[in-house]
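K.L.:
Sequence isn't available, so here's the structure alone:
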């Protein structure tokens, strides 16, 4: 530990006989592999630097005078004395010291108006460990603050910011990998591991006065393992981005890293503090495969991110040698360690390459989507043509069925009546009212035609057409027709075929009344009953109860029942004291269809 004052020092720093020699700052003592490390009981090697701060540099200002030291480095500790009093000292580890943190010392309490200040810097380190001290600046805070801020930014702050940003990106990549690990997206995991390794590898440059609370040997091993792990992850990730595989190289790299990490464990390896610069040589074999993959990828792909990445990897080695020379105090201590920032550039190029790879994949996906859209459009056109052909076939089939139905109705209705009348007339078997037969045939034909007229599911419109057709015939037969209809719901199922069934049922009932009942009045009414619609036809003729089985040659009543069943409805005759009521009940929705009898 440094003495609390120069007077308390045991090395005669204040003695008049102590030899001093002028040196120019920055000043360095060459580093050799030390024979001892701080804390092992061996006396440290101490050397002093003395300088005078002129009084004009200490003139009063609003913020006061400051002493600014950009960087110092030794394998031990450092202390600053102002007029013999201890004003600042390094703390924490004596191996992983805060060499990258600029010293910013307030001199306001030591200034005497018009008097200069004497500043001593004590550098204590292991034997042959060497050391270095940058230039010292003394003066108003207003004039030195910008240089101190810039030096702090370049040496520690910017590196900490970038390291934090890389770690955040790595955590995001880890989250993406966790969400897509079943799709084999290991590139995201490799990027996370590379970012995490970079955090450990650059921690050596961010040690502050308080340290990290970790043993020096284990901390040095973590930084070395982080650097080796970053190289391995970067190599594997670059292979995935370039879509190249080097299985033998990858296995050899992982084997080397494993052996090196195990061999350098602080449990059995020499003290790391004594050979920190030499440990950096272990990183060279781990970086060579990454350099080779970057150069081969740049030559093969010829894209600017790959070329720039290869250039950075080629630049890594001279910059790495530059930093190694700085650690060995062979270069000015005022230089900036460049390797951490080159790592940042490498990670940035990985991000750019991954982004371009993502763009390429997105472009391929867009092209595939366009091809699929074209195929889908072609299939839609084919389906449209097939649908049109199907609709045309359905129309043809509907027309064919309608023709067959009309032909069947005309054959069974008009044709049958005409043929029966013709046979009777030809054979003179019975007196025939030919005019009456022809009227019935015409009524049958008109009813068949009326069934083709659209009624829009309106039963009352259908009955109105029947009334128009039969009212004159009923009047000629001396029968009065009374209409007592009321509003009924629409019947969605009432198409042409169903309409013909309804008309045929009512035609048969009215014809039977005319021929057999002797009625003088008929009343037709409608109503709603049992979730359906009913049509009621009442005559004042002789009461009529239909037999259970129709007599031979008389199929009219059977046809009425069959047509009602085909409509999903039912019919009944209700004889009474003043005539007979025929009731036809029809469902309101989707009747079950049967096959009606004809005749």
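P.N.:
Thanks, I have the structure now. None of these values were measured; they are calculated from a predicted model.
K.L.:
Every contact and neighbour count from this point should use C-alpha atoms.
P.N.:
OK.
K.L.:
what's the lengthiest helix in the chain packed up against?
P.N.:
Secondary structure assigned by DSSP state H gives helix 339-410 as the longest helix of the chain. Here helix 339-410 touches helix 158-180, helix 216-242, helix 304-327, helix 434-450, going by 3 or more C-alpha pairs under 8 Å, 6 or more residues apart in numbering; DSSP states H and E.
K.L.:
thought residue 36 was touching residue 75?
P.N.:
No: judged on C-alpha atoms under 8 Å, residue 36 makes no contact with residue 75 at a distance of 10.2 Å.
K.L.:
quick one: which of the two has more around it?
P.N.:
Set side by side, residue 36 and residue 75 show more neighbours around residue 75, with 28 against 19, by other C-alpha atoms under 10 Å.
K.L.:
so the more buried one touches residue 129, yeah?
P.N.:
Yes: taking C-alpha under 8 Å as the definition, residue 75 is a contact partner of residue 129 at 6.0 Å.
K.L.:
Included below, for side-by-side comparison, is a second structure:
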């Protein structure tokens, strides 16, 4: 009876506080005091010793190591002193555990959820409400710190807000968006970006960082969903194991992404990360239930250490290889480190618990910054690849042109080889057949004229054969042969010959064909002087330049008649001389006038 009396006195005190707040016009009611009993009974244990607790109540402070049920009782009077026509509601900003609500001894339905960040909204039926002396009992079934993987899921109860629906709806909606809806939107965005990155990797299999970054985003979205999902049909311990295992997957993808992005590959690290994935759930599932938090905290510290070490290595590699990207990399690494350190500090109670899930918002911002940087680098790489492809195409065109040119040259060489072979055959036929017959005529003919003509024809044939099959001739030797023949022929015709050539040593070679054609041009010029000019003197000059050589043949004869003026190539073999010079890519010019003699200028390339 004494205990019950003390309980009623405390409830009266709480009701008085609530009434004073109502009289002062403070609506809705904010109840920050409650009587609490550790019990899992179906109703508030009336005979149990209750203690006063302040709200919000954090079980790590008020009942450490306690795992089970706890009842809270508060008393309140309605604002205004009478039930309102507008529906009334109970609003709890944070409840970490299963919640049951009783109003004035009648059970009232409360939304079930495992998400400790989700605010609770409980409608208070008007028929159950009284103007004064209302008793609100709340039973919460929650876990101790030792039995959960994160401090955020330890049993906790916030202040109680009682008021009209219209008064509480705004705050409830705001809290719901900050802690649930906003996290869901961000998580869905991360999942979408992760799927897009993986799809991009499917088209660019060599870009391994895309695979790891996409896996990181998808893994984070799944872990985030496990945190905000209202009521997973799974055992509480299994949920803790899944959440911690999800962080193992996220850490593995984060380490692999940082390594691959830095251009590093380590088989021992890959094997260690792969072995870590099954060890995390196994160590939690078969561990003592009272050691789950300790084991999970050790794993979380190891994950953070792995990520911090890899980020430091990535910074060093970026500084050495890509200093242009160092500042952006440093900012991203600093942001990631800051978020992780903040979360670790919250877990070990160096910082108070935040009203907003900082990790659920901050890490996606880091991911999006990394994604933007990857997109920029990928665009830059794609642009460089396009430039390389264009350069390669130009190079292929150049090589193709070289191949076609070489093929043309080979074809021409083949034609030249076939032509050379045919020339040799013709030369052999001329030498063996026609040469033998001409030589027979020279030695057997009784007519001196026939013998002379046969000897000249034999000499021309030998010259032609030499042009077909002969080797290049030193230009100095060719000039000597031409000089001897010209001076001899002019001397036999009683024409004084004046031959002058270069005095320096000549090293140029003259192709056999050029030698034969030049010989014939010179012979034709000398024959014209002997037969038609009536000259008594002939001057011959030869000169050699770097790329060509020239010959000048000038006589003091009567010149070419007037009737052939303008038509010098029609008589005296002029046409054949010019044609032969043109075949050798040279030129043969004739200058003449009646009484002034004739000048022939021959220029041929070397």
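P.N.:
That came in fine, so what should we check first? Given the structure is predicted, the values throughout are model-derived calculations rather than measurements.
K.L.:
just to revisit the earlier point, who touches both of residue 36 and residue 75 of structure 1?
P.N.:
Common neighbours of residue 36 of structure 1 and residue 75 (criterion: C-alpha atoms under 8 Å, 6 or more residues apart in numbering): residue 126.
K.L.:
sorry, back to before: deepest-packed of the helices and strands packed on helix 339-410 of structure 1, please.
P.N.:
helix 216-242 (a mean of 22; mean count of other C-alpha atoms under 10 Å).
K.L.:
so where in structure 2 does it end up aligned?
P.N.:
Aligning helix 216-242 of structure 1 against structure 2 (TM-score structural alignment) gives residues 236-262.
K.L.:
any idea how far that stretch is from the chain center?
P.N.:
Counting by C-alpha atoms, centre = their mean, to the nearest Å, stretch 236-262 of structure 2 is centred 26 Å from the centre of its parent chain.
K.L.:
Next, format the helices and strands packed on helix 339-410 of structure 1 as TSV and append distance to residue 288 of structure 1.
P.N.:
Output for those, formatted as TSV (distance: least, C-alpha to C-alpha, whole Å):
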stretch	distance to residue 288 of structure 1
helix 158-180	23
helix 216-242	9
helix 304-327	9
helix 434-450	96
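K.L.:
Select, out of these, the one closest to residue 582 of structure 1.
P.N.:
Checking these against residue 582 of structure 1 by C-alpha to C-alpha gives helix 434-450 as the closest, at 20.0 Å.
K.L.:
equivalent range in structure 2 for the closest one?
P.N.:
Going by TM-score structural alignment: helix 434-450 of structure 1 matches no residues.
K.L.:
Could you check the angle that helix makes with helix 339-410?
P.N.:
Interaxial angle, helix 434-450 of structure 1 versus helix 339-410 (axes from the mean of the first three to the mean of the last three C-alpha atoms, to 10 degrees): 180 degrees.
K.L.:
Any idea how many residues pack against residue 15 of structure 1?
P.N.:
9.
K.L.:
do the same with residue 452 of structure 2
P.N.:
By other C-alpha under 10 Å, the residues close to residue 452 of structure 2 number 14.
K.L.:
got a list of what residue 238 of structure 2 touches?
P.N.:
Residues in contact with residue 238 of structure 2 (C-alpha under 8 Å, 6+ apart) are residue 285.
K.L.:
what's the answer for the one 10 residues further on, then?
P.N.:
Residues touching residue 248 of structure 2, when contacts are defined by C-alpha under 8 Å, 6+ apart, comprise 276-277, 280, 303.
K.L.:
quick one: the counterpart of residue 302 of structure 2 in structure 1 from residue 258 of structure 1, how far?
P.N.:
In structure 1, residue 302 of structure 2 lines up with residue 285, judged by TM-score structural alignment. Computed as C-alpha to C-alpha, to the nearest Å, the residue 285 of structure 1 to residue 258 of structure 1 distance reads 13 Å.
K.L.:
in what helix or strand does residue 289 of structure 1 lie?
P.N.:
helix 283-301 (DSSP states H and E).
K.L.:
Could you list the residues in contact with that helix?
P.N.:
Applying C-alpha under 8 Å, 6+ apart, the set of residues contacting helix 283-301 of structure 1 from outside is 224, 227-228, 231-232, 234-235, 238-239, 242, 249, 253, 256-257, 306-307, 309-310, 313-314.
K.L.:
Just want the angle from that helix to helix 304-327.
P.N.:
Using the same axes, to 10 degrees: helix 283-301 of structure 1 against helix 304-327 is 160 degrees.
K.L.:
buried stuff in helix 283-301 of structure 1?
P.N.:
283, 286-291, 293-298 (16 or more other C-alpha atoms under 10 Å).
K.L.:
Which among the helices and strands packed on helix 339-410 of structure 1 is found nearest to residue 116 of structure 1?
P.N.:
helix 304-327 (33.3 Å).
K.L.:
What is the closest one packed up against?
P.N.:
On the basis of 3+ C-alpha pairs under 8 Å, 6+ apart, helix 304-327 of structure 1 makes packing contacts with helix 283-301, helix 339-410.
K.L.:
any chance of the ones you listed in CSV, plus distance to residue 151 of structure 1?
P.N.:
Below are those laid out as CSV (distance: least, C-alpha to C-alpha, whole Å):
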stretch, distance to residue 151 of structure 1
helix 283-301, 28
helix 339-410, 15
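K.L.:
Most tightly packed of those?
P.N.:
helix 283-301 (a mean of 18).
K.L.:
Map residue 54 of structure 1 across to structure 2 for me.
P.N.:
Counting by TM-score structural alignment, the partner of residue 54 of structure 1 is residue 79.
K.L.:
Okay, and that match sits in which element?
P.N.:
Per DSSP H and E: nothing holds residue 79 of structure 2, as it lies in no helix or strand.
K.L.:
Give the closest residue to it in space, chain neighbours not counted.
P.N.:
Nearest in space to residue 79 of structure 2, with sequence neighbours left out and distances taken as C-alpha to C-alpha, 6 or more residues apart in numbering, is residue 22 at 5.1 Å.
K.L.:
same deal with residue 351 of structure 2?
P.N.:
Ranked by C-alpha to C-alpha, 6+ apart and with sequence neighbours excluded, the top spatial neighbour of residue 351 of structure 2 is residue 345, at 5.7 Å.
K.L.:
Could you do residue 276 of structure 1 as well?
P.N.:
residue 220 (7.8 Å).
K.L.:
ok, now residue 573 of structure 1?
P.N.:
residue 582 (4.5 Å).
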